[in-house]
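Novice: Predicted model and sequence follow; I will ask about them next.
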Amino acid sequence: MHNITDYLNDIKIFRVLDKYNVSDIISHEKKVSRYALQIFDSLYPYYKFEYEERTLLYYSALLHDIGYFINKDNHKQHTKYIILKEPLLDNIPDVLRKILALIASSHGKSIDTSIDFYPLKEKTIILKLISILRIADALDHKHILHISLENVKLSNNSLNIEIKGESSNLILKKLKKRSSLFSKIYNIPICTNCF
């Protein structure tokens, strides 16, 4: 897999985010990208990840809701469209750009059907990244709940997530809905604690 940082950097990605920022969605995207990297980093010692996968997850998380610019409803499909058509992203090789769009647009209930065209090894990597993005996005559900991710740690054969905030119970419900792909792909459950 190509390294996306050969074609994309924070300056360029934030130009894209600024261009499509509505209702301050960029704050949510930044928070989700931080959460996604925290989860990824907690898994890193135990799974064979590459640096390229970490940066791909980071950029996918930053872009996952830019489709709100077109319409909140069906924003996942709009996210894919923007990533594939945005001129500021034209220097990214087509293969890598499609993977970026696939991961970013699959952060909800369904996975884009284009995943079926990838070989098993690549498909597995993509699914691992999507599952992390789904968990990270669920941790900032509603975008306004002022929840903080206090700790993420793999121990006792489960991913343990500690969150803090007044509306933690809402996040736990969303997290439970969004964790099935993660548990299936990694073959470990997610355990949560609130305080």
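Specialist: Everything's here; your move.

Novice: CA only for contacts and neighbour counts going forward, please
Specialist: Fine.

Novice: Three-state assignment for Leu172, please.
Specialist: helix (DSSP: H, G, I helix; E, B strand; the rest coil).

Novice: Please read the previous query as pertaining to Leu154.
Specialist: Following three-state DSSP, we place Leu154 in the strand state.

Novice: can I assume it is in contact with Asn160?
Specialist: Yes - at 6.0 Å, Leu154 and Asn160 qualify as touching, with contact defined as CA atoms under 8 Å.

Novice: Show the contacting residues for Asn71.
Specialist: Neighbouring residues of Asn71 by CA atoms under 8 Å, 6 or more residues apart in numbering: His78.

Novice: take a look at this one as well, against the first:
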Amino acid sequence: MLNVHSYLSENEVLKIIEKYNVHNILLHEKKVASYAVELFDFINQDYKFSTEDRDFLKYSALLHDIGYFIHKEKHHKHTKYIILKEPILNKLPAETRVLLAAAASSHGKSIDKSIELCSNELKVKLLKLIALLRMADALDHTHNLNVSLEGIKVKNETFKIKISGQGSQYVLKKLKKKSDLFSKVYGMPVSVKCS
């Protein structure tokens, strides 16, 4: 269901991003994908997601802001629209494509309605992946690529993240707001520290 890599290569996804690259969003999307995979790899020590889940998260992170091509306002909805209409993505099975569009467009405050229609098991998995995407996006919220993810650990049943760099105080505030879904679906609070 979440298998995207069998149908679509990362290079093809990068071509899509280049096609819709405005305001140098490509650099932001690559950074968010990197953070998302790093968070995924850490959390996967306990949750045992599949390689397909990891690829799905990475591709949704790479595509999450292509809606800026249409307009910054409501770019989440524009992201979904582009993913559903982009010819390169015709290779994906229809249901997988809808879920990729729904996950990528859910990186903001709301969850796409398509996810609510999934089986409970798939819905929970998607929400866990979207929670990681939201936190990864918050880590580069200012789009200036100057924040480093210095460490991740779970201690005292709290998910702890350490960041550093220019703008980390601003990112800290954004990360606290965007970690609500993570706390809900993983059942632990998020603590962020700037060094």
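Specialist: Yep, that arrived. All values derive from a computational prediction rather than experimental measurement.

Novice: what about the residue positioned nearest the centre of structure 1, helix or strand, and which?
Specialist: Ranked by distance to the mean C-alpha position of structure 1 (CA atoms, centre = their mean), the top residue is Leu133 at 2.5 Å. In the assignment (DSSP states H and E), Leu133 of structure 1 maps to helix 120-138.

Novice: With Leu8 of structure 1 instead?
Specialist: Assessed by DSSP H and E, Leu8 of structure 1 sits outside every helix and strand.

Novice: what's the neighbour count on it?
Specialist: Other residues lying near Leu8 of structure 1 total 17 when counted by other CA atoms under 10 Å.

Novice: what about it, distance to Leu89 of structure 1?
Specialist: The gap separating Leu8 of structure 1 from Leu89 of structure 1 is 8 Å, by CA to CA, to the nearest Å.

Novice: all strands of structure 1, in order?
Specialist: Assigned strands in structure 1, in chain order: 148-155, 158-164, 190-194 (criterion: DSSP state E).

Novice: with structure 2 superposed, average distance for the longest one?
Specialist: Spelled out, that is strand 148-155 of structure 1. On superposition with structure 2, the mean distance recorded for strand 148-155 of structure 1 (mean CA distance after the TM-score superposition for structure 1) is 1.8 Å.

Novice: Can you check what angle separates that strand from helix 120-138?
Specialist: Interaxial angle, strand 148-155 of structure 1 versus helix 120-138 (axes from the mean of the first three to the mean of the last three CA atoms, to 10 degrees): 140 degrees.

Novice: Buried residues, strand 148-155 of structure 1. List them.
Specialist: Neighbour counts using 16 or more other CA atoms under 10 Å place Leu149, Asn151, Val152, Lys153, Leu154 of strand 148-155 of structure 1 among the buried residues.

Novice: same deal with stretch 80-93 of structure 2?
Specialist: Neighbour-count burial for stretch 80-93 of structure 2 flags Lys80, Tyr81, Ile82, Ile83, Leu84, Leu89, Leu92 (criterion: 16+ other CA under 10 Å).

Novice: Okay, and which of those map to helices?
Specialist: In helices, defined here by DSSP state H, the members of the buried residues of stretch 80-93 of structure 2 are Lys80, Tyr81, Ile82, Ile83, Leu84.

Novice: okay if I get those residues as JSON lines plus distance to Tyr20 of structure 2?
Specialist: As requested, those are arranged in JSON lines below (distance: CA to CA, whole Å):
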{"residue": "Lys80", "distance to Tyr20 of structure 2": "13"}
{"residue": "Tyr81", "distance to Tyr20 of structure 2": "12"}
{"residue": "Ile82", "distance to Tyr20 of structure 2": "9"}
{"residue": "Ile83", "distance to Tyr20 of structure 2": "11"}
{"residue": "Leu84", "distance to Tyr20 of structure 2": "14"}
